[in-house]
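A.B. asks: Attaching a predicted model along with its sequence, questions to come.
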Amino acid sequence: MKYVSVFVGLLTYANAAVISQSQSASNPFYYFAFGDSYTTTAFNNRGTQPSPGNPLGNPPLGQGTFSGGPNYVGWLTTKYNSTTVLTYDFAIGGATITDSLVPTADPSIHTFEQQVKMYFETQYTSGSSPGKIWASDNSIFSIFFGINDIGLPLTSEPQYLKDMNTRIPELLDYYFSLCANLYNQGARRFMFVGVPPSDRSPYIEGLGSSVSAQWSAWANNFNGQLAARIPQFTANHAGSVAATYDYHRWMTLVLDSPTAYGFPDATCINSNGVSCIWWNNYHPGSRLNDLLAQRMLPAMNSLGFDGSKPVGGYFY
């Protein structure tokens, strides 16, 4: 992203602590996350690897996020898990699906395509090192993209703006081709996260009603087409199971009734990550992410996160 006011740096959350899990430490569950700043924990795939005593690997829990503390990935890994979870979070702030359609703001920001091909496939599949330490029946692959694919053309890269009825199918064609790559490596349990109502963030609202309305229309179109393609993907990939998490629907509930969720209003910003919905003008805080993780948990459990039989479904 080229949002100067948005990417202000990564905040350390000094008071966060890993909640240790002793159950099934020798038989962990593997959680692979792909995404952008809403998902990243700044994991370095060449650094310290996840382990039962350090389930996120690096950096420590709550660091490297855009939420002022743990984001939903950290909370799911350490607070709402029912067994030992090892999390490999390849997400990077500013990521898009592929540079060939919507380039990132900087070459160092790696897209979904690069997260799969440069990080996952080169290190966590057969023939790589440490190799395929996971199995199809003890892993979840979470994919959360679209925010920057919408936001960059609408705000700072207008040269990549096309009619959404043309661009969104192109984006999702590439998106699901990468999901097929994951499937070919053994992934079977997929968590698809929809785009949130970022048009209601202080940043997008500050750009005026026209941009906000465009963002809203794009988000709804993207989410609708994503939802329509998920059953097609599972039908064409034998043995795959998918859970869809409708982040847009749930966060709209929070923004419409912030006091019901313990927030003063829908627009306040506080870098402590706790007092307000927003950590900065584009990213929700850690407490909102905690609530999000609670809402996501049934979706994760529908994929066997709690040891149950994977069935998938729609959740919000």
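C.D. replies: Sure, I can see it.
A.B. asks: When you work out contacts or count neighbours from here on, use the C-alpha atoms and nothing else.
C.D. replies: Will do.
A.B. asks: just the helices in the stretch 201-316 of the chain please.
C.D. replies: For the stretch 201-316 of the chain, the helices defined by DSSP state H, counting those that start in this stretch cover 202-205, 209-236, 247-256, 286-301.
A.B. asks: Turn these into JSON lines, columns for distance to F145 and mean neighbour count.
C.D. replies: As requested, those are arranged in JSON lines below (distance: least, Cα to Cα, whole Å; neighbours: other Cα atoms under 10 Å):
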{"stretch": "helix 202-205", "distance to F145": "18", "mean neighbour count": "19"}
{"stretch": "helix 209-236", "distance to F145": "10", "mean neighbour count": "17"}
{"stretch": "helix 247-256", "distance to F145": "12", "mean neighbour count": "17"}
{"stretch": "helix 286-301", "distance to F145": "16", "mean neighbour count": "22"}
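A.B. asks: how about these in TSV, adding distance to G68?
C.D. replies: Converted to TSV, the helices of the stretch 201-316 of the chain look like this (distance: least, Cα to Cα, whole Å):
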stretch	distance to G68
helix 202-205	17
helix 209-236	25
helix 247-256	18
helix 286-301	6
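A.B. asks: one more structure, for comparison:
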Amino acid sequence: MSSRPIRPSWKGFSNISYLVIFGDSYCDVGYELYSPYPTQEEPFGVAFPGKTYTEPETPNWVGHLVTEYTHQPVLVYDYAHGGDGVDEVCEQINYKFIPGVAAKPKWAPWQSTDTLFICWIGINDCASESGEAIREDVKRLFTEQERLYKVGARNFLFIDVPPIHRSPIGLALQAAGQGGSFTYEVWNSQLKESIAQFSAAHSDATIFLFSSWDTFNRVLDNPVAHGFTPKDPVKKWGGIWYDHLHPTSRMHDWIAHDLADFLNAQPPHQEDE
């Protein structure tokens, strides 16, 4: 896990009032453009915990984060959708966020310093592409970050892809002589490179990288220490994996826990920095 320099836009995680999220099934809470606006009573705009890709009526990491680990009430604009990749994240930004919340309407008066823009994408892209195509996908993702920057986004958080080769479907593919870790490692390597370039080009933006790769590997390597059974790392419908690919709510809680620890460890900008 790493971050680029802390810029004036970052006042600390305790001062974040809005989350804007782009991603896939790991982030999806069932919010749609026709959903009611998020409020303090319904911070997702839909009834908590939303419609997630975990056990029925249980939260994913987004739900755990805002109910267990934030310092104040946070409103969430979550445009993530199951099955999406970079192409669809471009649509999430351009056709969902930009025409609405980007304009800072009365019901979403976000500011550059109190809003964190989160992007967790890549699992589906890595499943269908390889090598140079993956690198180009990541580069294209950062073209869209420029659009967010232009409308005032200054605090960015990217989450790398987890070790999907260790999920039940990943293990099954490897047993059949397919899959492996290579594509995910290519994605994560290019993500780090693109973050560095984006940070260097935007001297007033703060960009964080949180590693879900590290969180998953730590839990999978030592499940008992995290409240799981020794068989859970390879078992679908178990404690870690809800199905062949998606984590359980308990695993999402560990993601939220680690993410909160990471964000809390990023100090507010100091004037002498």
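C.D. replies: All right, it came through fine. The structure displayed is predicted, hence computed values, not measured ones.
A.B. asks: What does the superposition give as a TM-score?
C.D. replies: The TM-score (TM-score structural alignment, normalised by the length of the second structure) is 0.86; 251 aligned residues with a Cα RMSD of 1.9 Å.
A.B. asks: To T41 of the first structure, which of the helices of the stretch 201-316 of the first structure lies closest?
C.D. replies: Comparing these by their distance to T41 of the first structure (Cα to Cα), the top pick is helix 286-301, with 12.2 Å.
A.B. asks: That closest one versus helix 247-256: what angle between them?
C.D. replies: Inter-element angle recorded for helix 286-301 of the first structure and helix 247-256: 140 degrees (by axes from the mean of the first three to the mean of the last three Cα atoms, to 10 degrees).
A.B. asks: so helix 286-301 of the first structure aligns onto which residues of the second structure?
C.D. replies: For helix 286-301 of the first structure, the aligned range in the second structure is residues 249-264, judged by TM-score structural alignment.
A.B. asks: mean per-residue distance, that stretch to the first structure?
C.D. replies: In the superposition with the first structure, the average deviation recorded for stretch 249-264 of the second structure is 1.2 Å (mean Cα distance after the TM-score superposition for the first structure).
A.B. asks: quick one, what contacts M191 of the first structure?
C.D. replies: 140-143, 242-245, 299-300, 303 (Cα atoms under 8 Å, 6 or more residues apart in numbering).
A.B. asks: Quick one: map it onto the second structure.
C.D. replies: Correspondence of M191 of the first structure to the second structure, assessed by TM-score structural alignment: L157.
A.B. asks: which of the contacts of M191 of the first structure show up in the second structure as well?
C.D. replies: Shared with the second structure under both residues aligned by TM-score structural alignment, their matches' Cα atoms under 8 Å, the contacts from the contacts of M191 of the first structure are 140-143, 242-245.
A.B. asks: can you give me the strands in the first structure?
C.D. replies: Assigned by DSSP state E, the first structure shows strands spanning 29-35, 85-89, 139-144, 189-193, 241-245, 313-315.
A.B. asks: just to revisit the earlier point, out of the helices of the stretch 201-316 of the first structure, the one nearest R167 of the first structure is which?
C.D. replies: It is, among the helices of the stretch 201-316 of the first structure and with distance given as Cα to Cα, helix 209-236, at 9.6 Å.
A.B. asks: which helices and strands does that closest one pack with?
C.D. replies: Packed against helix 209-236 of the first structure by the contact rule (3 or more Cα pairs under 8 Å, 6 or more residues apart in numbering; DSSP states H and E) you find helix 147-155, helix 164-184, helix 202-205, strand 241-245.
A.B. asks: Alignment lookup: A33 of the first structure to the second structure.
C.D. replies: Checking with TM-score structural alignment, A33 of the first structure has I21 as its match.
A.B. asks: wait, isn't its match in contact with V101?
C.D. replies: No. The pair formed by I21 of the second structure and V101 falls short of the contact definition of Cα atoms under 8 Å, at 11.9 Å.
A.B. asks: what about those two, which has more around it?
C.D. replies: I21 (24 against 17; other Cα atoms under 10 Å).
A.B. asks: residues in contact with the more buried one?
C.D. replies: 27, 76-80, 117-120.
A.B. asks: any idea which of these is closest to H269 of the second structure?
C.D. replies: F117 (17.5 Å).
A.B. asks: And that closest one, how far from G170 of the second structure?
C.D. replies: Noted for F117 of the second structure: a distance of 29 Å to G170 of the second structure, by Cα to Cα, to the nearest Å.
A.B. asks: ok, now N222 of the second structure?
C.D. replies: Noted for N222 of the second structure: a distance of 19 Å to G170 of the second structure, by Cα to Cα.
A.B. asks: Over to E68 of the second structure?
C.D. replies: Taking Cα to Cα as the measure, E68 of the second structure falls 31 Å from G170 of the second structure.
A.B. asks: do A196 of the second structure as well
C.D. replies: 30 Å.
A.B. asks: nearest spatial neighbour of V62 of the second structure, skipping sequence neighbours?
C.D. replies: The shortest distance from V62 of the second structure to any non-neighbouring residue, by Cα to Cα, 6 or more residues apart in numbering, is to C27 (6.7 Å).
A.B. asks: next one: P197 of the first structure
C.D. replies: Take P197 of the first structure and drop its neighbours on the chain: the residue closest to it by Cα to Cα, 6+ apart is H248, 5.3 Å away.
A.B. asks: Then V151 of the second structure?
C.D. replies: A102 (6.3 Å).
A.B. asks: Against G23 of the second structure, how distant is A47 of the second structure?
C.D. replies: Distance, A47 of the second structure to G23 of the second structure, using Cα to Cα: 20 Å.
A.B. asks: Who has more neighbours out of these two?
C.D. replies: Comparing A47 of the second structure with G23 by other Cα under 10 Å, the one with more neighbours is G23, at 26 against 15.
A.B. asks: Name all residues that make contact with the residue nearest to the spatial centre of the second structure.
C.D. replies: Relative to the mean C-alpha position of the second structure, the nearest C-alpha, by Cα atoms, centre = their mean, is the one of W120, at 3.3 Å. Residues in contact with W120 of the second structure (Cα under 8 Å, 6+ apart) are 21-24, 27, 158-161.
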